[in-house]
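>>> how would this look folded up:
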Amino acid sequence: MIDNRIFNFNAGPAALPLPVLQEIQSSFLNFDGSGMSIIEISHRSSWFDAVINDAVERTKRLLGLDDGFHVLFVQGGASLQFAMAPMNFLTNGRSADYINTGTWSTKAINEAKILHKNYSVVASSEDKNFSYIPKDISFNKDAAYVHITSNNTIKGTQWHAFPDTNGVPIVADMSSDFMSRPLDMDKFGMVYAGAQKNIGPSGVCMVILKKEMLDLATDEIPTMLRYATYASKNSMYNTPPCFGIYTIQLVLKWLEETVGGLEKMEAHNIAKGKMLYDFINNSDFYRTTAAPDSQSLMNVTFRLPTEELEKTFVEKATARGLGGLKGHRSVGGCRASLYNATTMEAVEALVNFMQTFEREN
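Next up, the predicted model:
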């Protein structure tokens, strides 16, 4: 640990790469020779133009995107996208297919319901408390899109292979595993990700939108809720969340230049997950909550023999400099979030603590 920093396993806002934090710190009072902080410069300035354009270009390089995609920055987090997607794409009586794999999928479905849009829930894992990813799904061939949540922070499940939708574009909430692995964007009409879990701070959502999806949209919705508004103005129709976009740019730079791309990031994430899952699976004291073939590499959810032991575990871990291990308030238990910025050193420290705690209890 550096300067009393803990090992941060928070689910979001979550750990950021230390080099990114250090670069922010070093330039915060005088960004790029401007004599101003990044939070003081005009979003219409050449300084910020360079920031947002670099963030867009790095996103396209990392994901191998061609000119058929927009890269947008939208305020309101991923939760706003639950409503924006059906508002923009479910026009003229069109319907969408939804797959329900937990809390965030449920919220997305509810927004379509509130808007009185046509939709079908074509698969759900609610029958087993959202502990698995559904398979063998039948999709409606005339659906405007199929909505999924690629990784489920609360239940600890993840899509390791995306469904074959017979050509229907996937719209995916990727808030908690975006940029953690390569992505075949041919399957997707849109992906969106609240930045605060894997690519930046809270307050901004990245949206990657296939341009042809705009053909579904209508202009009969409020201006700031139209994807076309952001696409036509390089995400600067109004003042964007400049600091959040700047941090995302630095995280993408770290991914590209320090890590070496998404293939290497994926390998690192697989190694971290394997270390923790192997330990838990070989223990009679800890147990995972997700089905083995659906376990998330980003959010490892687990239980101890009793809730009292779980409370003691979290308290003692915090005292040892291992933060953010309490499970989501809706399910309890424990959770270790292993996002991109979480180091192997952090996972090793967690496993060592878990071994000690098991022996003592």
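>>> contacts, neighbours, all on C-alpha from now
Fine.
>>> Do a quick rundown of the strands in the stretch 251-361 of the chain.
Remark: strands assigned in the stretch 251-361 of the chain by DSSP state E, counting those that start in this stretch are 287-288, 299-303, 322-323, 334-337.
>>> can you pull the buried residues of stretch 79-97?
Of all the residues in stretch 79-97, those buried under the rule 16 or more other Cα atoms under 10 Å are 79-91, 94-97.
>>> Now, the residues you listed that are in helices?
In helices, judged by DSSP state H, the following of the buried residues of stretch 79-97 are found: 79-89.
>>> Could you verify that Asp66 is part of a strand?
No - per DSSP: H, G, I helix; E, B strand; the rest coil, Asp66 lies outside any strand segment and is coil.
>>> The residue lying closest to it once chain neighbours are set aside and Pro222, how far apart?
Counting by Cα to Cα, 6 or more residues apart in numbering, Lys60 is the residue found nearest to Asp66 once chain neighbours are left out, at 7.1 Å. Separation of Lys60 from Pro222 (Cα to Cα, to the nearest Å): 28 Å.
>>> hmm, back to that, got the strands of the stretch 251-361 of the chain as TSV, with distance to Ser180 and mean neighbour count columns?
Output for the strands of the stretch 251-361 of the chain, formatted as TSV (distance: least, Cα to Cα, whole Å; neighbours: other Cα atoms under 10 Å):
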stretch	distance to Ser180	mean neighbour count
strand 287-288	21	18
strand 299-303	12	24
strand 322-323	21	21
strand 334-337	13	26
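>>> which residues are in contact with the helix ranked longest in the chain?
Secondary structure of the chain per DSSP H: the longest helix is helix 262-281. When contacts are defined by Cα atoms under 8 Å, 6 or more residues apart in numbering, helix 262-281 is touched by residues 62-63, 179-182, 255-256, 259, 286-288, 297-298, 300, 338-340, 343-344, 347-348, 351.
>>> Tell me which residues touch Val251, please.
16-17, 20, 199-200.
>>> Closest to Gln75 out of those residues?
Proximity of the contacts of Val251 to Gln75 (Cα to Cα) peaks at Gly200, which lies at 13.1 Å.
>>> Which stretches in the chain count as helices?
18-27, 46-63, 77-89, 103-114, 227-232, 242-253, 262-281, 307-319, 344-360.
>>> To compare with the earlier structure, here is another sequence to fold:
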Amino acid sequence: MPINTRNALNFSGGPGALPEIVLRQVQTAIIAVPEVGLSILGISHRSDWFAGIVRETEENIRALLNLPEDFHILFLQGGATQQFSQVPMTLLRGRRHAADYLDTGYWSRKVIAEAMREGPVRVVWSGERCGYRRLPREEELTFSPDAPYLHYVSNETVEGLQFHRILGRDDVPRVCDMSSDFLSKPCQADKFSLIYAHAQKNIGPAGVTIVLVRDNVVQSAPQNLPAFLDYRRHVEAHSNLNTPPVFAIYVVLLVTRWLRDQIGGLDNMARINHRKAQRLHAAIDDSDGFYRHWGDGDDRSDMNVAFSLPDAAREKRFFADASLAGFSGLEGHRALGGARASIYNALEPAAVERLVEFLDDFRRRNPR
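Below you'll find the predicted structure:
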């Protein structure tokens, strides 16, 4: 696919772009998976072939992250939103001490609201006073040694803020929503007890959520949870408790192969992503204030670049011109407005260069 197609210039916050090689493989699989001769949309989730797909996808993720053996890898449904509830149902229900949560943006606020339904929650730090324009500094954080766990969102897609360090105490389980930067870089998974990420940012289409969960979390879960919300049952069923999203899991497999074989692992992916982000952030910083970042410099995301234009009229013209130029997905989230360029794994560096050229050209044609 040439760079001027909509797929190549898809800066959507999610579902996001997929690698060209994966799209071509999916195109073939829609008609017939080569090894099976059936459409991927009609292959049974009880088939030996699909069981092999699940195993290989698990193995690829384990290898990419150097994941310890005591982690289970699950492919679940319900998106990250289901995990907002399933995590506290597993780790907080019936506990006396409050869980520690960080309030760093749009998605953190949603997570906290759901956790409060299950038990006591202590908000360690909130970005509300600063308008969610930055993340906390170390000296602003005091974590409880008695908390059943610490939860935070590694990358806030709406505000374009990303933690570039691991938070918390080693003696308190860490839980992290990595939905928008999972498999975009190494993440020291061994420092966490539970990681979850829905697929539609860096790793596949909507429909599947990946959960990495330590065995001690699974085994200590309450015994009276509904089966669909019990990690134990999903582990026993090998992510096949009910009809799983076969198509979405298959695409995740193809993406993990791409990361392994074409990209060469997560260290290389991180370098590519960081260079893309630096290029785009620099273009905004060098615009003499025409474009303005939402977040502070040290906390800016390598995945989502949120920015504003001088006024509503130019903003409207910006989106119209961007669409005519072949760009998609540059509108900011409805909760924040403005503009946002999401530069997930599959977004090629050449697409970022095209966007930088467009930003510069639009600024020259629309001076303040």
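>>> Now the two most distant members of the contacts of Val251 of the first structure.
Longest distance between any two of the contacts of Val251 of the first structure is 10.7 Å, between Val20 and Ile199; criterion Cα to Cα.
>>> Which one's more surrounded, these two?
A direct count of neighbours by other Cα atoms under 10 Å for Val20 of the first structure and Ile199 places Ile199 higher, at 33 against 20.
>>> So what does that one match up with in the second structure?
Mapped onto the second structure by TM-score structural alignment, Ile199 of the first structure lines up with Ile203.
>>> Name the nearest residue to that match, ignoring sequence neighbours.
Spatial nearest neighbour of Ile203 of the second structure, chain neighbours left out: Val252 (5.6 Å); criterion: Cα to Cα, 6+ apart.
>>> Could you identify the residue of the first structure that aligns with that neighbour?
Checking TM-score structural alignment: Val252 of the second structure goes with Ile248.
>>> Please apply the same query to Ser323 of the second structure.
Per TM-score structural alignment, Ser323 of the second structure is aligned with Thr318.
>>> one step back: okay, Lys60 and Pro222 of the first structure: which has more neighbours?
Shown here are Lys60 of the first structure and Pro222; by other Cα under 10 Å, Lys60 has more neighbours (17 against 9).
>>> need the contact list for the nearest residue to Phe7 of the first structure once chain neighbours are set aside.
Distance criterion Cα to Cα, 6+ apart; nearest residue to Phe7 of the first structure, sequence neighbours excluded, is Leu322 at 5.0 Å. By Cα under 8 Å, 6+ apart, the residues touching Leu322 of the first structure are 6-9, 350.
>>> neighbours around Phe7 of the first structure, how many?
Using other Cα under 10 Å, the number of residues around Phe7 of the first structure comes to 22.
>>> surely it meets Ala346?
Yes - contact between Phe7 of the first structure and Ala346 holds when scored by Cα atoms under 8 Å: they sit 5.5 Å apart.
>>> The first structure: which residue goes with Thr142 of the second structure?
Aligned partner of Thr142 of the second structure by TM-score structural alignment: Ser138.
>>> hmm, I was thinking of Ala350 of the second structure
Ala350 of the second structure maps onto Glu345 in the first structure, with residues paired by TM-score structural alignment.
>>> how close does that match get to Ser105 of the first structure?
Relative to Ser105 of the first structure, Glu345 of the first structure is positioned 33 Å away (Cα to Cα).
>>> who's more crowded, those two?
Neighbour count, other Cα under 10 Å: between Glu345 of the first structure and Ser105, Ser105 has more, with 21 against 12.
>>> what residue of the second structure matches up with the more buried one?
Structural alignment places Ser105 of the first structure opposite Ser108 in the second structure (criterion: TM-score structural alignment).
>>> show me what contacts that match?
102, 152-153, 156.
>>> Looking at the first structure now, which of the residues you listed still hold up?
Of the contacts of Ser108 of the second structure, the ones still in contact in the first structure (both residues aligned by TM-score structural alignment, their matches' Cα atoms under 8 Å) are 102, 152-153.
>>> any chance of these in a markdown table, plus neighbour count and distance to Ala32 of the second structure?
Shown next, in a markdown table, are these (neighbours: other Cα atoms under 10 Å; distance: Cα to Cα, whole Å):
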| residue | neighbour count | distance to Ala32 of the second structure |
| --- | --- | --- |
| Leu102 | 22 | 46 |
| Tyr152 | 24 | 41 |
| Val153 | 25 | 38 |
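>>> could those residues go into TSV alongside distance to Arg275 of the second structure?
Formatted as TSV, those follow (distance: Cα to Cα, whole Å):
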residue	distance to Arg275 of the second structure
Leu102	28
Tyr152	25
Val153	23
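>>> Let me know the closest of these to Thr28 of the second structure.
Closest to Thr28 of the second structure, out of all of those and judged by Cα to Cα, is Val153, at 35.9 Å.
>>> Run through the residues that contact the counterpart of the closest one in the first structure.
The equivalent of Val153 of the second structure in the first structure is Thr149 (alignment by TM-score structural alignment). Taking Cα under 8 Å, 6+ apart, we find Thr149 of the first structure in contact with 99-101, 104-105, 172-174.
>>> cool, Ile109 of the first structure as well?
Neighbour list for Ile109 of the first structure: 82, 98, 100 [criterion: Cα under 8 Å, 6+ apart].
>>> same question, Leu216 of the first structure
Leu216 of the first structure touches 88-91, counting by Cα under 8 Å, 6+ apart.
>>> Lys135 of the first structure now?
Neighbouring residues of Lys135 of the first structure by Cα under 8 Å, 6+ apart: Pro163.
>>> and with 10 Å instead?
Applying Cα atoms under 10 Å, 6 or more residues apart in numbering to Lys135 of the first structure gives the contacts 123-125, 162-163.
>>> likewise Ser337 of the first structure?
Neighbours of Ser337 of the first structure in contact, by Cα under 10 Å, 6+ apart: 8-12, 14-15, 153, 156, 176, 197, 273, 296-301, 324-325, 347.
>>> mind running it again at 6 Å?
With contacts defined as Cα atoms under 6 Å, 6 or more residues apart in numbering, Ser337 of the first structure is in contact with 9-11, 298-299.
>>> Reformat the strands of the stretch 251-361 of the first structure into CSV and put distance to Trp47 of the first structure next to each item.
Below are those laid out as CSV (distance: least, Cα to Cα, whole Å):
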stretch, distance to Trp47 of the first structure
strand 287-288, 47
strand 299-303, 36
strand 322-323, 36
strand 334-337, 34
